[in-house]
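Q: Pasting the sequence and the predicted coordinates here, then a few questions.
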Amino acid sequence: MASTVGAAVPPAADRPSIGVKLAHGFGAAAFGIKNNGFDYFLLLFYGTVVGLEPGLVGLAILIALLFDAVSDPLVGYWSDNLESRWGRRHPFMYAAAIPVAVTYFLLWNPPDLSQTGLFLYLTVIAVLIRTLITFYETPSSALMPELTRDYEERTSLQAYRLFFGWVGGNVMSILIFGVLLTGPLGLRDREGYETYGIIGGVLIFVAIMISALGTHHKIPSLSKPVRATEQFSLRRLFREMVETLSEKSFIALFLSTVIFSIAAGLHAALAFLLLNYFWGFSEFQIFIWTITVILSAAMAFAIAPWATRRLGKKKATISLGLLAFTVQPLPVILRLFGLMPENGDPILFPLVLGINIIDLALIIAVQTVAYSMIADLVESNQVKTGRRTEGVYYAAITFSRKTTQGLGVLAAGMILSIVAFPEGAAPADVPEDTLWWLGALYAPLLLCLWLVSLYILSRYRIDKSQHEANLAALNERG
């Protein structure tokens, strides 16, 4: 077992300053921008604008996901054990800034290639950007348990992170619909996406640098790597990661997050197709829709810490989730049975929009509380193993969040292929039967995924009292 010298209790203050919370949280805008593009526009861009078969888009992202299964935990383990004058996390954050920005630009500016060429191009770029974003997101996220040990304060830190992640991505959606895709081609304007790639790359670089520089002064008070008593080897690496990831509460949270991410990815990949084709909303209405996401994120910013204080993390997540996840697919299900206003009815847009604003706020709050539960696993594992392994835990969650683009986009692409959704068609040219089957496959699958995610989460066992007992045990060790 590794020595515990210098690792028992992180010396960082239990209540980080607003400046630290803002800097740490703002960095999530980089992941949010990347996710927004992958979740909402990648399938639309490559499938209907560039002309790559939707199933191949999903396959390319799935292949990248397989690379993530190896690279993510390795990066997490590396950042847990790195010794440098800039600490364990910040060297990775600084190193990732330029490469992530460049690859994001390349994603939206593909050359003119055949189907095979486009598939290979997308696959390579997807592998690169998803690996490079791990070099930033995993160490950056892993800072959170080091910045505070307080049970509720960790939810507050995570609330800042999710707020900026959602707002950062949403700002790009507003840019897309309010500026870049306002020409006669609308959502099918290739040049608009190319400009989007340039702006997105620059903003990702800015977000990473602000976060790294804004938390740089905390490096001396962050946890130091534990010096192992045995020489490094692949056997030791594998054994330590198995010890870290075998805790039952982690397994429950990880699997729940994977299912959650698949559901979120399915919803996101089809979101604008549903808005434009299924509901018949105009591009101006979709623009209004994107703006209101900021309102939902602001509501979640308040809801998540409040729910944690009142209910505890697990109960808050399950209670908010049951409400949010049953409501989200409900408008589509009602439409399938003819119980929603027809497209073009003046009441339809405000009705669906109002439901989405409240429901999305609840979903973001669920994400916030659930992700903050990861931090409490760190001390639980430290009590058992003597090691602080924030990086490995957050690498697992980074991986699970990437399944949003992997399995979620794959499922969305398969649905589009099954219903034979026409490439590049205007909304009026898509048959009603195609749209009905799109909704019939989408809504029940989404509901099942959400509910399965909540059921798995119910197996998580660390509450506030257990967390405080873990901190007391570590304090006794000194």
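A: Yep, it's here. Numbering: from 1, shown residues only.

Q: okay, CA-based contacts and neighbour counts for the rest of this
A: Fine.

Q: Secondary structure element holding the residue nearest the centre of the chain?
A: Residue closest to the mean C-alpha point of the chain, counted by C-alpha atoms, centre = their mean, is residue 401 at 4.4 Å. Using DSSP states H and E, residue 401 maps to helix 390-402.

Q: Give me the contact list for that helix.
A: With contact meaning C-alpha atoms under 8 Å, 6 or more residues apart in numbering, helix 390-402 is reached by 65, 68-69, 72-80, 130, 134, 137-139, 141-143, 145, 241, 244-245, 254, 257-258, 261, 374-375, 378.

Q: that older thread, how close does the residue nearest to the centre of the chain get to residue 115?
A: Applying C-alpha to C-alpha, to the nearest Å, the value for residue 401 to residue 115 is 28 Å.

Q: let's bring in a second one:
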Amino acid sequence: MNRTEKLPYKVKLGYGIGQMADSIPYNMFSIYFLFFLTDAAGLPAALGGTISMIALLWDAVTDPVVGHMSDTCTSRFGRRRPFMLVSLLPLSITMVLLFVPVAFGTAASIAYYVLIALLFRTFYTGFVIPYFSLGAEITQDYDERVTIQCMAGYFIYIAVWAVTAGPMVVIDRVVKSGVSYGNAWTIAAAVFAVVGLCCGLVSWRSLKGREMADQRTLHMDQRAVSLSSVFKSYLPLLKDKIMIYLILLRLTFIFSGAVSTAAFVYLMSSNLGLNEAQQALYWTFYSIIYIIAIAICNVLSNKTEKKAALIATVTLSITASVFFYFHNINSFGELIVFTCLCSLCSACFWTVGATLVYDYNEVVEFKGGKRQEGAISGLILFSQKVGSAIAIWLSGLLLSGVGYDGMAEVQTETVKQGILFLNTLAPAIISLTSIICVILYPINRKNFALLKKALALKNEGKEYSTEGFEKLL
């Protein structure tokens, strides 16, 4: 099946709304879980970082398994959508339980947060791998894929705004009504868990019938999932240089992003002294800036090339990060300027960068005769989780190493400098590897068009030529 037609707007919208069900729990965990553990649950930063790392490494392990399961699922309801539906409610429940301030003693509290975090990341994987895989199935058009990811990107930053500004508003108001600070976090998590659940259900319903129907019975002989079957499905992918470039790109970019994301709330609260209302105002500006950045990235990608857009925006972000490390971020205004300069990079990665993965699916189908959206998504998200896990763990260690104390009212200058490093210079250094991976990635608009044409002929049993896209094979 060759899907190159323009998608109906309601399908694009439905797919985009599903990003809310992904981004709300993702950002609650990435932005606030470590901060909650140190400043609400009272755990040391190193322990908080270790808990986050354990959960993310487990998430990484489950990614390939869920990807393989969704590729080989033979349900009459489709390969992807049943996983999305089954995962949504438990994902919402465990997100709330993550932000419950327990007081069982240090060891028992650690055990509680590790267990809930493992469950949370399992259900998150159960939703996001099939959802992300569907992006490659609903269209095979080179530019249309950018369009649907830009639609999803708008919802990413709507979710980011909701999940960053929103909790601070809820917490501020709930605390003023007499509820404890820790319990206010639980209420805030519950509010946004419900929002994420509703958006996920809307997306699940909107994508009915959009899976590639001829693929649902492709693997009828592989119903049993075993470690050997999972390994065999991934081995050819792991030998492919394009997949290696994609894995390294996602791992390094997510690593750099996770370092700054985990430390960003500390930058606002400790270095700049912003209260909850000021932080909520920042996140509102942040989301507006990024939504504008997505539109710019869409134009850049369509007018030039995906790789060129990524290289240009990552270079701008690195330059801004190095400048502000030495200049320092001294005010709310400078924080906004820093965000503006870095926004194009992040927006481009989450939209244009995601379609690099989608375009690789046709290469896999041409070489192996079958589509493996779930397996490819599983490997890519595996690399993201490993990068996030190590980054958050190292962030916690560095914060502890420079003397961060979540119970202290004022942090030392050494602590503030460490926080600034995590938000600026550290991500800039890591991002240099991302640029190299983008340069080496070989798929472009021209050779992708030739590949699709040959793939259509091959699937019809007709003669075809690999001229013009040999290096993709």
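A: Okay, I see it. Keep in mind that what you see is a predicted model, and the values were worked out from it rather than measured.

Q: thinking again about what came up before, which part of the second structure lines up with the helix holding residue 401 of the first structure?
A: Helix 390-402 of the first structure corresponds to residues 373-385 in the second structure, going by TM-score structural alignment.

Q: now swap in stretch 311-319 of the first structure and tell me
A: Under TM-score structural alignment, the match for stretch 311-319 of the first structure is residues 304-312.

Q: on that earlier part again, distance from the helix or strand that the helix holding residue 401 of the first structure is followed by to the second structure after superposition?
A: Per DSSP H and E, helix 390-402 of the first structure leads on to helix 409-418 as the next helix or strand towards the C-terminus. Helix 409-418 of the first structure differs from its equivalent in the second structure by a mean of 1.0 Å after superposition (mean C-alpha distance after the TM-score superposition for the first structure).

Q: ranges for the helices of the stretch 251-400 of the second structure?
A: 276-303, 306-327, 332-348, 354-368, 373-401 (DSSP state H, counting those that start in this stretch).

Q: buried ones in the third one?
A: When burial is assessed from 16 or more other C-alpha atoms under 10 Å, helix 332-348 of the second structure yields the following buried residues: 332, 335-336, 338-348.

Q: for that helix, packing partners?
A: helix 276-303, helix 306-327 (3 or more C-alpha pairs under 8 Å, 6 or more residues apart in numbering; DSSP states H and E).

Q: mean shift between it and the first structure?
A: Helix 332-348 of the second structure sits 2.4 Å off on average (mean C-alpha distance after the TM-score superposition for the first structure).

Q: Ok, the first one next?
A: Between helix 276-303 of the second structure and the aligned residues of the first structure, the post-superposition mean distance stands at 1.8 Å (mean C-alpha distance after the TM-score superposition for the first structure).

Q: on that earlier part again, a markdown table for the helices of the stretch 251-400 of the second structure, including distance to residue 185 of the second structure?
A: A markdown table is the format used below for the helices of the stretch 251-400 of the second structure (distance: least, C-alpha to C-alpha, whole Å):
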| stretch | distance to residue 185 of the second structure |
| --- | --- |
| helix 276-303 | 13 |
| helix 306-327 | 31 |
| helix 332-348 | 25 |
| helix 354-368 | 32 |
| helix 373-401 | 20 |
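
Q: most tightly surrounded among those helices?
A: Of all the helices of the stretch 251-400 of the second structure, helix 373-401 carries the top mean neighbour count, a mean of 25, counting by mean count of other C-alpha atoms under 10 Å.
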